[in-house]
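Novice: from the sequence below, what's the structure:
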Amino acid sequence: MNAEPADQIRLLEVQALDARIAQLDHKRRTLPEHAELERLGADLAQLRDLLVAAQTEESDTAREQTKAEQDVDQVRQRAARDQQRLDSGAVGPKDLENLQRELTSLAKRQSDLEDVVLDVMERREAAQERAAELTARVESVQAKTAEAEARKSAALEGIDAEGFTAAKEREVIASTVPDDLIKLYDKLRSQQGGVGAARLYQKRCEGCRLELNITELNEVRAAPANQVVRCENCRRILVRTADSGL
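Specialist: Okay, here's the model as predicted:
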């Protein structure tokens, strides 16, 4: 294949732009905010689960406290009625003994139930404190997530703008390169890890970084300037310049 030396030089410009576009794509995929957001998302999911558990416990203990307080109130009302009968003096000796025994029993029952109420209140308060703490932590992680999202969006906006400019420039320069040459370059680039053309610099192929041996150098020296030569090692298009060391 033949192509004017100027067209081959422009191919290096296309290669440089393709390399820059590939770098931008890699940068887009590997932004530190991606990993940060993934970590924050996992933290947020865990905290939300813990918060739901704390809120559920607070709700359960609230119902438990209401029930325990109702039990205490019922015992108090029963004791008040018994005390009222006792104080009326309108009970016989046998009923008097029974009332006194029941009042003693009710007093013990009330004391036990009040202990239950206190225990439930303490557990409810602990659950409320835990829920409040987790709510604050959830809000903190949400704020960090919003900040990371904003940083990611700003970074992507800059990368996309630079990528758009590079792609347009690549389109313009590639349109000036002969079709057969650009097609060969694109084919090789897809086969060779994104590099389809490389400069021959100081007798070394900048594609595979290997120095040409004397036989290969002599073949390149003998090739007409408009002949498209290939590196014998990596088979990429080898572009000759004033710095090729020929």
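Novice: switch to C-alpha atoms for all contacts and neighbour counts from now on
Specialist: Fine.
Novice: residue nearest the centroid of the chain?
Specialist: For the chain, the residue nearest the mean C-alpha position is Glu38 (1.8 Å; Cα atoms, centre = their mean).
Novice: need the three-state assignment for that one.
Specialist: helix (DSSP: H, G, I helix; E, B strand; the rest coil).
Novice: tell me how far it lies from Glu139.
Specialist: Computed as Cα to Cα, to the nearest Å, the Glu38 to Glu139 distance reads 17 Å.
Novice: got it, and Glu219?
Specialist: According to Cα to Cα, Glu219 and Glu139 sit 69 Å apart.
Novice: in stretch 102-117, what's buried?
Specialist: Neighbour-count burial for stretch 102-117, counted by 16 or more other Cα atoms under 10 Å, picks out 102-103, 106, 109-110, 113-114, 116-117.
Novice: show me what the longest helix seen in the chain is packed against.
Specialist: Ranked by number of residues, the top helix in the chain under DSSP state H is helix 93-174. Counting contacts by 3 or more Cα pairs under 8 Å, 6 or more residues apart in numbering; DSSP states H and E, helix 93-174 is packed against helix 5-29, helix 32-88.
Novice: helices or strands next to the helix or strand just after it in the packing?
Specialist: Using DSSP states H and E, the helix or strand that follows helix 93-174 in sequence is helix 179-191. Contacts defined by 3+ Cα pairs under 8 Å, 6+ apart place helix 179-191 against strand 197-201.
Novice: and the helix or strand following the strand it packs on, how far from the chain's centre?
Specialist: Following strand 197-201 in sequence order, the next helix or strand is strand 204-205 (DSSP H and E). Centroid displacement of strand 204-205 relative to its chain, using Cα atoms, centre = their mean, to the nearest Å, is 42 Å.
Novice: and the contacts of strand 204-205?
Specialist: Residues external to strand 204-205 that are found in contact with it (Cα atoms under 8 Å, 6 or more residues apart in numbering): 198-199, 210-212, 231, 238, 244.
Novice: run this one through as well so I can compare:
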Amino acid sequence: MVAAQTEESDTSREQTKAEQDVDQVRQRAVRDQQRLDSGAVSSPKDLENLQREIVSLAKRQGDLEDVVLEVMERRESIQERVAELTERVSSVQGKVDDATARRDAATQQIDGEVATVTKQREVASATIPADLLKLYEKLRVQSGGVGAARLYQRRCEGCQLELNITEVNEVRAAAPDTVLRCENCRRILVRTSESGL
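Specialist: The predicted structure follows:
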């Protein structure tokens, strides 16, 4: 769009200059015609030269007017292109504004959810023994942010590996409050009714 606007501006200047050139030739032709009509030219040679110059100026004026028309046509085409690009930029900017508003709304919603979950985590962590919480935090750092994983249908959802029969039997035999860890990824295993035990 900037390139098209620059081209339109350049063409506008070109048109102005071409129109000025036409005006200069027209004014000179008018002056020469007035001299011819006034009878101020006495010698036949000067009269012939003046007539030749008026014809030459008329041809020059015609050529310059053709240039003006050609520049005007180009400028009109460029103006249409600028208008089209301006409309497209406006449309894209509207989409950008809409996407930005949706992003900001989603960010605000996520921030609210983070605040809620953070409060819930603080409440829950207050009920967990300090040594278990310390172990969880250590594992979380080592395991890319996930220190505990649900045992679902005999599969650790941390490493996605199924426990072998020996491990399943150990989990079954363990007391409900025993802290169990996955043999593969070392995360704390969280047992539920869907653990498949």
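Novice: and the TM-score between these chains?
Specialist: For these two chains in superposition, a TM-score of 0.86 is obtained (TM-score structural alignment, normalised by the length of structure 2); 196 aligned residues with a Cα RMSD of 2.2 Å.
Novice: continuing past the strand or helix carrying Leu217 of structure 1, what's the next helix or strand?
Specialist: Using DSSP H and E, the element containing Leu217 of structure 1 is helix 214-222. Sequence order places strand 229-230 as the next helix or strand after helix 214-222 of structure 1, per DSSP H and E.
Novice: packing partners for the helix or strand that that following strand is followed by?
Specialist: The helix or strand immediately downstream of strand 229-230 of structure 1 is strand 237-240, counting by DSSP H and E. Contacts defined by 3+ Cα pairs under 8 Å, 6+ apart place strand 237-240 of structure 1 against helix 5-29, strand 197-201, strand 229-230.
Novice: mean offset of strand 237-240 of structure 1 relative to structure 2 (after superposition)
Specialist: Superposed on structure 2, strand 237-240 of structure 1 shows a mean distance of 3.1 Å to its aligned residues (mean Cα distance after the TM-score superposition for structure 1).
Novice: any chance of the buried residues of stretch 102-117 of structure 1 in JSON lines with distance to Asp82 of structure 1 as columns?
Specialist: Converted to JSON lines, the buried residues of stretch 102-117 of structure 1 look like this (distance: Cα to Cα, whole Å):
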{"residue": "Glu102", "distance to Asp82 of structure 1": "8"}
{"residue": "Leu103", "distance to Asp82 of structure 1": "7"}
{"residue": "Leu106", "distance to Asp82 of structure 1": "10"}
{"residue": "Arg109", "distance to Asp82 of structure 1": "14"}
{"residue": "Gln110", "distance to Asp82 of structure 1": "14"}
{"residue": "Leu113", "distance to Asp82 of structure 1": "19"}
{"residue": "Glu114", "distance to Asp82 of structure 1": "20"}
{"residue": "Val116", "distance to Asp82 of structure 1": "23"}
{"residue": "Val117", "distance to Asp82 of structure 1": "23"}
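Novice: which of the three states applies to Gly207 of structure 1?
Specialist: Following three-state DSSP, we place Gly207 of structure 1 in the coil state.
Novice: burial check on the residue lying closest to it once chain neighbours are set aside, number of neighbours?
Specialist: Sequence neighbours aside, Ala198 is the residue nearest to Gly207 of structure 1 in space, at 5.0 Å (criterion: Cα to Cα, 6 or more residues apart in numbering). Residues contacting Ala198 of structure 1 under the criterion other Cα atoms under 10 Å number 24.
Novice: kindly report the same for the one 10 residues further on.
Specialist: The tally of other residues near Cys208 of structure 1 (other Cα under 10 Å) stands at 15.
Novice: can you tell me how far it is from Val228 of structure 1?
Specialist: For Cys208 of structure 1 relative to Val228 of structure 1 (Cα to Cα), the value is 17 Å.
Novice: need the winner for burial among the helices and strands packed on strand 237-240 of structure 1.
Specialist: strand 197-201 (a mean of 24; mean count of other Cα atoms under 10 Å).
Novice: and the angle from it to helix 5-29?
Specialist: Inter-element angle recorded for strand 197-201 of structure 1 and helix 5-29: 120 degrees (by axes from the mean of the first three to the mean of the last three Cα atoms, to 10 degrees).
Novice: with structure 2 overlaid, how far apart is strand 197-201 of structure 1 on average?
Specialist: Strand 197-201 of structure 1 versus its aligned partner: 3.4 Å mean (mean Cα distance after the TM-score superposition for structure 1).
Novice: contacts for that strand?
Specialist: Residues outside strand 197-201 of structure 1 that contact it (Cα under 8 Å, 6+ apart): 11-12, 15, 185, 188-189, 205-207, 236-241, 243-245.
Novice: only whichever of these are buried, select them in ChimeraX.
Specialist: With 16+ other Cα under 10 Å as the burial test, the buried ones among those are selected in ChimeraX as follows:
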select :11,12,15,185,188,189,205,206,207,236,237,238,239,240
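Novice: re earlier: mean deviation of the helix holding Leu217 of structure 1 from structure 2?
Specialist: Helix 214-222 of structure 1 sits 3.9 Å off on average (mean Cα distance after the TM-score superposition for structure 1).
Novice: for that helix, buried residues please.
Specialist: Going by neighbour count (16+ other Cα under 10 Å), the buried part of helix 214-222 of structure 1 is 217, 220.
Novice: fine by me, we can end here.
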